[in-house]
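Peer 1: what's the 3D shape of this:
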Amino acid sequence: MPEKEKLRIDKYLWSIRLFKTRTLAADACKAGRVKLDGNNIKPPHEVKLGEVYQISKGPDRKTIRVTGLLESRTDAKTAVGFYEDITPVEETPGFKSMFHAPVLKRDRGAGRPTKRDRREIDGLQGDYFEKESE
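Peer 2: Below you'll find the predicted structure:
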């Protein structure tokens, strides 16, 4: 793939497949979810090699370093070569999920839990919420 010298951040994020559409990438920039050195950047910002961006996409946060400029969208295997994911392990979704309380589900239409059901639910959670507040 040919590399360009100048490339907009919204087009870059779309081409390396961090966002499904270029519009979503531009909207993320406008909303302040794409940062360079802690500062919000606008969609026409020019990407330079070696820059480090922090990207928030829903609950996920990624930190990437630009290693190459990709002009058009390509397959995922090729796109990975144009950036380096330097996200700290503590911010990855897999690491965060280890510390969440178990999600308990009740059947639809089961109504409110009885006092007995409530005690069983509290027992399953193992006082998870009480330990965090201390």
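
Peer 1: From now on I want contacts and neighbour counts done on CA atoms only, so please keep to that.
Peer 2: Will do.

Peer 1: check contacts around residue 81.
Peer 2: Residues counted as contacts of residue 81 (CA atoms under 8 Å, 6 or more residues apart in numbering) are 67, 68.

Peer 1: Sequence B follows; please return its structure for comparison with A:
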Amino acid sequence: MRIDKYLWCVRYCKTRSIATNACKKGHVKVNEQVVKPSREVYPTDKIDFRKDQINYQIIVNDLPESRVGAKLVDLYRTDVTPKDAFETQELLKLAKDYYRKKGVGRPTKKDRRDIDDFYDEPEEDI
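Peer 2: So this is what the prediction gives:
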């Protein structure tokens, strides 16, 4: 089975074209080698790929016939991604919460321009 189709079948990518583009960009490695989307995958292969700033590591257990349900994904792969990869993702989410919420505090440069554009519009006589 092709690597792009496998990533789609085990629900790591929403579409095959997304999986294909990830392979073309060099985000997918099979047995420590960067691969093309047409590379065949076999049981016991180790796949490393980057998605959403997380480096996933999975081992192929079996090849599915087609896309499988979320509950059946564990039959076809073993996820060996280190837990610290997910912890760094949580830290990134917390870092983004630092910035102000919309409508709180001083207006940004964009907000100021929108306000100026609103007041600079010519008034129409009725």
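
Peer 1: count of neighbours near the residue nearest to residue 79 of structure 1 when sequence neighbours are not counted?
Peer 2: Of all residues not flanking residue 79 of structure 1 in the chain, residue 16 sits nearest, at 4.8 Å (CA to CA, 6 or more residues apart in numbering). Residues near residue 16 of structure 1, counting by other CA atoms under 10 Å, number 24.

Peer 1: what does residue 128 of structure 1 give?
Peer 2: When neighbours are counted by other CA under 10 Å, residue 128 of structure 1 registers 14.

Peer 1: okay, now the residue nearest to it when sequence neighbours are not counted: neighbour count?
Peer 2: Excluding the flanking residues, the one nearest residue 128 of structure 1 by CA to CA, 6+ apart is residue 101, at 6.8 Å. Here the count is done by other CA under 10 Å, and residue 101 of structure 1 has 12 residues near it.

Peer 1: check contacts around the alignment partner in structure 2 of residue 76 of structure 1.
Peer 2: For residue 76 of structure 1, the aligned position in structure 2 is residue 70, judged by TM-score structural alignment. Contacts for residue 70 of structure 2 (CA under 8 Å, 6+ apart) come out as 10, 11.

Peer 1: Kindly report the same for residue 23 of structure 2.
Peer 2: Here residue 23 of structure 2 is in contact with 4, 34, 35, 36, 37 (CA under 8 Å, 6+ apart).
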